[in-house]
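Undergrad: One predicted model, sequence on top.
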Amino acid sequence: MPVQYYIFLSVVLFCIGIMGVLMRRNAIIIFMCVELMLNAVNLLMVAFSKMWADAGHVDAGAAQIFVFFIMVVAAAEVAVGLAIIVMMYRNTHSVDINLLNRLKN
């Protein structure tokens, strides 16, 4: 399959993530959109590593190992982010980010 398909899919996923972050007010949806953008970049990195490996320029596993480490960091980010969202819900009984000014006390 040509790499242009992967590039197009990655750009579409990244744009959906950006629109979700900019337009939504729900903290969980924003968090999911950030993860979607991160996975779009991972898809693009794997597609380019496959393209360069097929051309014989680089090792195919180098970028894929880097993507694996990005996914490990993303898993830690999910744990911390969801803990913050749960604490926000306990304090305000809502996950609307417009209500975060109540947490200043």
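TA: Looks like it arrived, so ask away. Residues are numbered from 1 along each chain as shown.
Undergrad: okay, CA-based contacts and neighbour counts for the rest of this
TA: Noted.
Undergrad: pretty sure Ile18 is in contact with Phe31, am I right?
TA: No: look at Ile18 against Phe31 with C-alpha atoms under 8 Å: they stay out of range, at 11.2 Å.
Undergrad: Next one for the comparison:
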Amino acid sequence: MNIGWYLAVSALVFCTGAAGVLTRRSPLVILLCLELMLNAANLALIAFSRMWGNGDGQIFAIIVMVVAACEVCIGLGLVVAIFRRRLPIDVDEMRELHG
């Protein structure tokens, strides 16, 4: 298959995630949309790695997956802490994290 197809799917998934981040108010949905964006970037990295015939893109994709896992742990921890304190879950109404 041509690399253009992989990049088209990657761009479609990335745009879906970006639209979700910009339009949704729930922190859990925003985290899921960020995961979509990271997975789209991983798909593009692996496509380019396959095109060039080396494993550098695949190694970098694994590093991105580790960063995504850390992001989910921190994000879910924040959401649970906010939920336990009975604060509003809407990201527009959260003022607890302002400095």
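TA: Perfect, thanks for sending it. Note that the coordinates shown come from a computational prediction; the quantities given were computed from them, not determined experimentally.
Undergrad: What are the buried residues along the longest helix along structure 2?
TA: Counting residues, the longest helix found in structure 2 (DSSP state H) is helix 56-84. Across helix 56-84 of structure 2, burial judged by 16 or more other C-alpha atoms under 10 Å covers 57-58, 61, 64-65, 68, 72, 75, 82.
Undergrad: how about JSON lines for these, with distance to Leu45 of structure 2 added?
TA: Below are the buried residues of helix 56-84 of structure 2 laid out as JSON lines (distance: C-alpha to C-alpha, whole Å):
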{"residue": "Gly57", "distance to Leu45 of structure 2": "5"}
{"residue": "Gln58", "distance to Leu45 of structure 2": "7"}
{"residue": "Ala61", "distance to Leu45 of structure 2": "6"}
{"residue": "Val64", "distance to Leu45 of structure 2": "10"}
{"residue": "Met65", "distance to Leu45 of structure 2": "12"}
{"residue": "Ala68", "distance to Leu45 of structure 2": "15"}
{"residue": "Val72", "distance to Leu45 of structure 2": "21"}
{"residue": "Gly75", "distance to Leu45 of structure 2": "25"}
{"residue": "Ile82", "distance to Leu45 of structure 2": "35"}
